[in-house]
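Engineer: Below is the structure, and that's it, no one-letter string:
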C-alpha cells in the first residue's frame, strides 16, 4: 500500500519509466505464454516448445536489467528523513523499491494475460486466425503453469532489485585519500581498476568466445542434433557456439567500462579546452556505472547484426523465414530494453552529478556547453562501440554463414 501511495505522488517522468518496465514485462509475459500455447497446440513437438521457452531467457534477462536500472533511479529508493523516523531505513527502502518493481512487472504480466486470452478467443470473441495455432487456441490452459510463467519476471525483478539496492558497509581501507593520484585528478580508483583489469580480461574473453564459436561451427556436422535453433541455413546451433556467445557477452560487459574510461582519458589528454576536458572527466568518472550497460547493448547489437546476416542467408537459400513473428517481437524487446537501460543509467549519472553541474553553472559555465559536452560524449562512444559491435558480429557469424 505504501508503494502505491508513493507512486501516486511521483514525478510524471518516474511514472513513465515504471510504465516502460510494465510494457517490457508485458512483452516477455506474452512470449512466455506463447511458448505455453505452442506446447498445448503441438504436444508432439515437445523439443520445439522447450526451445521456444529457452529462448525467452534472453529477453527475461534484458527486462530484469531494465527493471533494476529504473529502480536505482527511483526517488522512492532513496532514504528520506520522514520515512526513516517511522522505521524505513536503507533496508526498508530497498525492500520498498523491490515491491514497487514487482508491482510494475505484475501490471505488465496482467496486461500480457489479457492480450493472450483475447487473441486466443477466451474472452467472448473468436480467436484471431493468424495467431490461433501459435497460441494454442481451443486447448484448455493449465492454471498452475499459467501463473508460474506470469510471475517469473515480477519475482526475479523484485528479488534482483532487493539484492542490488541492499545497503553495503564500506570495506575498511577503501576510503578515498587526498594523497592518492586518482583522487587528486578526479579519477576514482574503480575506474582505474576497470582499465587495468576489466579491459584486458574483456578482450581476452571476447576473442576466446569468437574462437570457440568458430571451432564449434566448423567441427560439428550439420546433421547432428544440437541445442538451439538458429535463424540461418543451419537447423540448430552447436553447443560450442552458444558457449562462445556467452563468452562474448561477458567479455563485452567487462571490456566496455575500460573502453569508456579510455575514451574519456583520450578526450582529456593533451591540452584540452573546456568542452573536451568536461566530456573526458565525466566519462572517466562514470565509466564503471555507464560501461556495463553499454557492454550489454554492444552484445545485443552484435547479436542482432549476426542474426540479420544469417536471416539474409536463409532468405536467399530457402525463400522463407525459419521462425514466425514472435522472433521479431523477442529481438525488438531485447534491443529496446538494452537501449532503455543505457538511457536510464545516463539519467542516473546526470542526477548524481547535479551538485557538480550546479557549481559549474554558478562559476559561469553555460547550459549550451553542458549540452555540447553530453553530445560529444555520445558521439565518441558511438564512434568507438559501433565498429566494435559490427566486427564482433561479423567474426561470430562468419563460420556459421559459410556452412
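Structural biologist: Perfect, thanks for sending it. From a predicted model like this one, the values you see are computed outputs, not experimental measurements.

Engineer: okay, CA-based contacts and neighbour counts for the rest of this
Structural biologist: OK.

Engineer: can you pull out the strands in the stretch 151-300 of the chain?
Structural biologist: The residue ranges that make up strands in the stretch 151-300 of the chain, judged by DSSP state E, counting those that start in this stretch, are empty, as it has none.

Engineer: Hmm, residue 214 and residue 396 touching each other?
Structural biologist: Yes - taking contact to mean Cα atoms under 8 Å, the distance of 7.0 Å between residue 396 and residue 214 places them in contact.

Engineer: So if I had to pick from those two, which one is more boxed in?
Structural biologist: Relative neighbour count places residue 396 above the other of residue 396 and residue 214, with 26 against 20, counting by other Cα atoms under 10 Å.

Engineer: Tell me the spacing between residue 375 and residue 79.
Structural biologist: Residue 375 sits 32 Å away from residue 79, taking Cα to Cα, to the nearest Å as the criterion.

Engineer: Second structure for comparison follows:
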C-alpha cells in the first residue's frame, strides 16, 4: 500500500513525465502495429521486415526516455527511513520498473485502440485514403502477433530501468591492505628492506606504530583543508593532555607535519585535496567513429550512382557518424566547462565551468544524442524529398517520436542535474550568493553548449546529407 502511495502521490511534474512516457509508448506501439498491417496486406516479406526494422529507432528513443524519467522520480529514490520498513534499494528499483511498465502498458493499450478505430473494427467505418494501406482493413488482425509487438515497449523499458537503477556496491577509495610477513613471522606494513638487526633496534617499531595510528586517526573531514589539533583538545591518537601523535614517550620532541617547532604546542595534519575532475574517455573514440562514418559516406558517394537504398554503405556511414556524435557528447561538454575557466575566470565563469565539468556525463550524453538525431533527421529529410512519399504520415510520426523523446530526455537530464546540485545551491544561497548570479551561470552554461553543439550538428548534417543526395 505504501508503494502504491509512493507511485500515485507524486508531484504533478512527475506525473506529467509519466504521461509523456505513455504517449511515446503509444506512438511506438502504433508504428509496430502499422508494420504488422503492412505485412498482412503485402506478400513481399522483405519490405515488411524493413518497415519493422525502422521501428527500432522509435523503440530505442522511448526506452531511453523512460529510463531518464525513472532516474528523476523522487518517490522511488532510496532513503534511510524506508529501509527500516522493508523498502530498500532493491524494492524501490522494482517499484520504479513496475511504474515504468504500467505507463508503457497504458500507451500500448491506447495504440491498440487507435489502430482498431482506424481499421473500422470498433465502429465499422474504416478510414479511406491511399496512405492507409498499412491498416489492412479488409483482413482479420492476428491478436497474438499484435499483443506480442505491443509487449515489446513495456518489457524492454522495465528491464532497462531495472538495469539502470539496480543497487550497486559502494566503491571504497582506499585499497585493501595486503599483509606481508617480515622477520620472525611479524607483519610488515612497508615494502622497504631492513638491514640486519634493524628490527630489534629500540624504539623503531614504536615510532612506526605511532605513525600508523596518526595516519588512521586523521579523518578527511573536508577536502583541501587542514585539521588543527591544540593542547587540551580531545583528538584521536592522544593518550594524555600533552601527548602528541608521532612521539614515542609523549614529550613532544617530534613535531607533526604542520608544527613550527618541536614543542608539541600544535599539530597540523594536512589532508590531500580532492582529485580533479577527470575528462570522460569517450571524446577520442567519438571523433574517430565520426571521422570513419563521414569517410564511409564519401567513399559510398564515389562508388555508386544509384539511390542510397542501393548503397547500404552510405546509410552505414550515417549511422557511424551519429554514433560518433553521441559518444563525443560528454567529452565536448567537459571541454566547454574547461574553456569557461580559462583566461582569469571570474566567479560567474568559474561556477558555470565547474558545473559543466561535474555534470559532463549526465548532460553530455543526451546532448550528443540530440545532435546525432538532428543530423540524421536532416540527412533523411533531404533523402525523403527525392524518394516516394507514400508512407509520409508514418515517417513523420517516427521522426516526431525520436526527436521528441531525445529532447525530452535532455530536459529530464537537466532536471536530474538540478536535483543533484540542490545541496550545493542551498549552500551557495546560505553563503549569500544572489539568485541572479545562479541564473546567469545557468544561462551561460546553456549559451556555451548551444554555441558549440549547434554549429557542430549543422556541419555534420551537411556532410552526411551530401553523399546521400549526390
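Structural biologist: Everything's here; your move. Keep in mind the model is a prediction, meaning the values are calculated, not measured.

Engineer: Can you pull the TM-score for these?
Structural biologist: Taking TM-score structural alignment, normalised by the length of structure 1 as the basis, the two superposed chains have a TM-score of 0.88; 378 aligned residues with a Cα RMSD of 2.3 Å.

Engineer: returning to that earlier point: between residue 375 and residue 79 of structure 1, who's got more neighbours?
Structural biologist: Set residue 375 of structure 1 next to residue 79 and count neighbours by other Cα under 10 Å: residue 79 wins out with 16 against 12.

Engineer: How about the secondary structure of the more buried one?
Structural biologist: Taken by DSSP: H, G, I helix; E, B strand; the rest coil, the conformation at residue 79 of structure 1 corresponds to coil.

Engineer: contacting residues around it?
Structural biologist: If a contact means Cα atoms under 8 Å, 6 or more residues apart in numbering, then residue 79 of structure 1 has 88-90, 93 as its contacts.

Engineer: Tell me the one among the residues you listed nearest to residue 193 of structure 1.
Structural biologist: In terms of Cα to Cα, no member of those lies closer to residue 193 of structure 1 than residue 90, at 27.9 Å.

Engineer: Any figure for the gap between residue 126 of structure 1 and residue 113 of structure 1?
Structural biologist: Distance, residue 126 of structure 1 to residue 113 of structure 1, using Cα to Cα: 17 Å.

Engineer: nope, residue 324 of structure 1 is what I was after
Structural biologist: Noted for residue 324 of structure 1: a distance of 20 Å to residue 113 of structure 1, by Cα to Cα.

Engineer: So which residues of structure 2 form strands?
Structural biologist: Residue ranges of the strands in structure 2, as given by DSSP state E, are 180-181, 187-188, 226-230, 266-270.

Engineer: Now mean neighbour count and distance to residue 385 of structure 2 too, for those, in a markdown table please.
Structural biologist: Shown next, in a markdown table, are the strands of structure 2 (neighbours: other Cα atoms under 10 Å; distance: least, Cα to Cα, whole Å):
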| stretch | mean neighbour count | distance to residue 385 of structure 2 |
| --- | --- | --- |
| strand 180-181 | 12 | 73 |
| strand 187-188 | 13 | 75 |
| strand 226-230 | 15 | 66 |
| strand 266-270 | 19 | 67 |
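
Engineer: CSV for those, including distance to residue 172 of structure 2?
Structural biologist: As requested, the strands of structure 2 are exported to CSV (distance: least, Cα to Cα, whole Å):
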stretch, distance to residue 172 of structure 2
strand 180-181, 22
strand 187-188, 23
strand 226-230, 22
strand 266-270, 21
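
Engineer: What is the corresponding segment of structure 1 for the biggest helix by length in structure 2?
Structural biologist: Counting residues, the longest helix in structure 2 under DSSP state H turns out to be helix 435-469. Counting by TM-score structural alignment, helix 435-469 of structure 2 pairs with residues 367-401 of structure 1.

Engineer: mind listing what's buried in the matching stretch?
Structural biologist: 370, 373-374, 376-377, 381, 385, 388-390, 392-401 (16 or more other Cα atoms under 10 Å).
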